[in-house]
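> how would this look folded up:
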Amino acid sequence: MRNRLIPGSSGRVRAMTLLGTPVLHTPCEPVTDFGPELSRLVEDMFATMYAANGVGLAANQVGVGLRVFVYDCPDDEDVRHLGHVVNPRLVETGGEMFRGPEGCLSLPGLEAPTPRYDHAVVEGVRLDGTPVRIQGTGFFARCLQHECDHLDGGVYADHVTGRARRKLLKSIRKQPWGAGADALGPEAV
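Now for the predicted structure:
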C-alpha cells in the first residue's frame, strides 16, 4: 500500500488550539473552495489527530474556522469508522441519552460525564463535493456530535452540568492553559 492512501501520512502536525482561543468558540464558515488547500487541511488534520491520539478533530481545533472534521473512531461494537466531512450538518440524533466520559484535544488531559444521544446522523460532502451521510451509534455517535459542536463554536464542557461541571471548571483553572475557562461563562472564572 502506498503511503498516500493512508490519511495523514503526508500531512504535517499543526498546533492545537486550546480552550479560550477565539476560533474555537466561534461558529465556523462553510467551505466554498474545494481546491488543493482543502485537501492539505484535511491531510494535516489527520496527521494532527493521530499525533495527539485523538478519534476526531475539527478544523477550528487547528486554528482554521472552516466547517470540516476528520475522524477515525470505533463504535461500541469496535467497528472502525474512518473519514472526513466538509460542511457537515448534524441532521438527526436519537435513541437513549447517555452521560459518558468525554474528553477533547483542546482541553488536554481532562474529561467529564457529558450527555449525548446514542444515535447521530451527519450529512455533508467529501473533498470532491460528493454528498455523504454518516450514521453512528454509541461512541461513534458521541464523536459525531462532539465534532459538530466544535464547528458551531462549542466544546463538550458546555454540556456538562451540576457538580461535574464545577469539578471540570476547577480542573481547567489548574491547567497551564486554564485562563480559557472564562470562555465557558461567568461561573467559570
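> Could you use CA atoms for every contact and neighbour count after this?
Noted.
> Would you point out which residue is most central in the protein?
In the chain, the centroid-proximal residue (Cα atoms, centre = their mean) is residue 147; its distance is 3.1 Å.
> That one: what's it in contact with?
Contacts of residue 147 were listed using Cα atoms under 8 Å, 6 or more residues apart in numbering, and they are 56-58, 69.
> Okay, buried residues for the lengthiest strand in the chain please.
Selection of the longest strand in the chain by residue count, based on DSSP state E, yields strand 80-103. When burial is assessed from 16 or more other Cα atoms under 10 Å, strand 80-103 yields the following buried residues: 81, 84-90, 93, 102-103.
> to compare against the first, here's another:
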Amino acid sequence: MAVRPIRVFGDPVLRAPSVQIDTIDEGTRALVADLLDTVALPGRAGVAAPQIGVGVRAFSYNIDGEIGYVLNPVLVAVSGEPELVGEGCLSVPGLWHDTLRHPHAVVHGIDLEGKPVILEGDGLMAQALQHETDHLDGKLYLDRLDPERRKRAMREVRESDWF
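Okay, here's the model as predicted:
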C-alpha cells in the first residue's frame, strides 16, 4: 500500500510497549501491507510497527531476499553464547555499534488468517528477530550497549543532524 516514514529516536511511540492485536481486520491488513512495502527498500532487514507510528505487536523482515511479517510475535527462545555483532537501526539513523546478540533465535506469532507462524534463524535472521521484538517492548538497540558504548552512542545521537 505505502512506504511509511520511519519514526526516529525521541519519538514516544518507540519507547512504549506495543499492544497485542486482538482483531484481524482491514486496518491490520493495511498495516501489514505498509510494513512489507516499507521493509522492501534496499538495506532494510526489519521494520516494527512502532517504527511507522503504530503501537501494535507486528513486524516485517527482509533477510536474504525473503520478505515476510508476523503478528503478535513473542521471542520464545535464544541460544548460543551472546556475541558482539555490528548493529544499526532505521530509527537511529547513521549510527552503528557492536551489540550483544544470541546467534540463534525463535519467534512465535500468527499470520493474517490467525494461523501460527514460527520464525527461526541464525546470524542476521536471529539478530533481526531479537532487534524487532525489542522494538515491540519499547526498547532500542542502544539500550543493549554496555555503558561506555551507550555513552558514546548517546553523544552521537545528540550531535546528529536529525535529532
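> on contacts alone, who are the packing partners of the longest strand of structure 1?
Applying 3 or more Cα pairs under 8 Å, 6 or more residues apart in numbering; DSSP states H and E, one finds that strand 80-103 of structure 1 makes contact with strand 68-74, strand 111-125, helix 138-151.
> Which strands and helices lie in contact with the first one?
Going back to what we said before, that points to strand 68-74 of structure 1. Helices and strands touching strand 68-74 of structure 1, as assessed by 3+ Cα pairs under 8 Å, 6+ apart, comprise helix 36-51, strand 56-58, strand 80-103, helix 138-151.
> can I get these in TSV with distance to residue 122 of structure 1?
Putting those into TSV (distance: least, Cα to Cα, whole Å) gives the following:
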stretch	distance to residue 122 of structure 1
helix 36-51	18
strand 56-58	14
strand 80-103	4
helix 138-151	7
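> Quick check: which of those is nearest to residue 178 of structure 1?
For residue 178 of structure 1, the closest of these is strand 80-103, at 15.2 Å, according to Cα to Cα.
> Taking helix 138-151 as reference, get the angle to the closest one.
Orientation note: strand 80-103 of structure 1 sits at an angle of 70 degrees relative to helix 138-151 (axes from the mean of the first three to the mean of the last three Cα atoms, to 10 degrees).
> mind putting the helices and strands packed on strand 80-103 of structure 1 in TSV, distance to residue 62 of structure 1 included?
Supplementary listing: these in TSV, determined by distance: least, Cα to Cα, whole Å:
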stretch	distance to residue 62 of structure 1
strand 68-74	11
strand 111-125	20
helix 138-151	11
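> Tell me which of these approaches residue 168 of structure 1 most closely.
Using Cα to Cα as the measure, strand 111-125 is the one of those that comes nearest residue 168 of structure 1, at 6.6 Å.
> how about that closest one, aligned to which bit of structure 2?
Taking TM-score structural alignment as the measure, structure 2 aligns residues 96-110 with strand 111-125 of structure 1.
> contact partners of that stretch?
70-89, 116-123, 125-127, 129-130, 141, 144-145, 149, 153.
> Quick one: map residue 6 of structure 2 onto structure 1.
Aligned against structure 1 by TM-score structural alignment, residue 6 of structure 2 finds its counterpart in residue 16.
> Just give me the neighbour total for its match.
The burial metric for residue 16 of structure 1, expressed as a neighbour count using other Cα atoms under 10 Å, is 19.
> wait, isn't it in contact with residue 64?
No - taking Cα atoms under 8 Å as the contact criterion, residue 16 of structure 1 and residue 64 are not neighbours in contact, 10.5 Å apart.
> Just name the closest of the contacts of residue 147 of structure 1 to residue 28 of structure 1, please.
Each of those was scored against residue 28 of structure 1 by Cα to Cα, and residue 58 proved nearest at 9.8 Å.
> so what's the alignment partner in structure 2 of residue 50 of structure 1 up against?
Pairing criterion TM-score structural alignment: the partner of residue 50 of structure 1 within structure 2 is identified as residue 40. Residue 40 of structure 2 makes contacts with 62, 67, as judged by Cα under 8 Å, 6+ apart.
> and the gap between residue 40 of structure 2 and residue 102 of structure 2?
For residue 40 of structure 2, the distance to residue 102 of structure 2 equals 25 Å [Cα to Cα, to the nearest Å].
> Aligned counterpart of residue 148 of structure 2 in structure 1, please.
Checking TM-score structural alignment: residue 148 of structure 2 goes with residue 163.
> Can you get me a residue count around that match?
Taking other Cα under 10 Å as the neighbour definition, residue 163 of structure 1 ends up with a count of 9.
> Great, nothing more from me.
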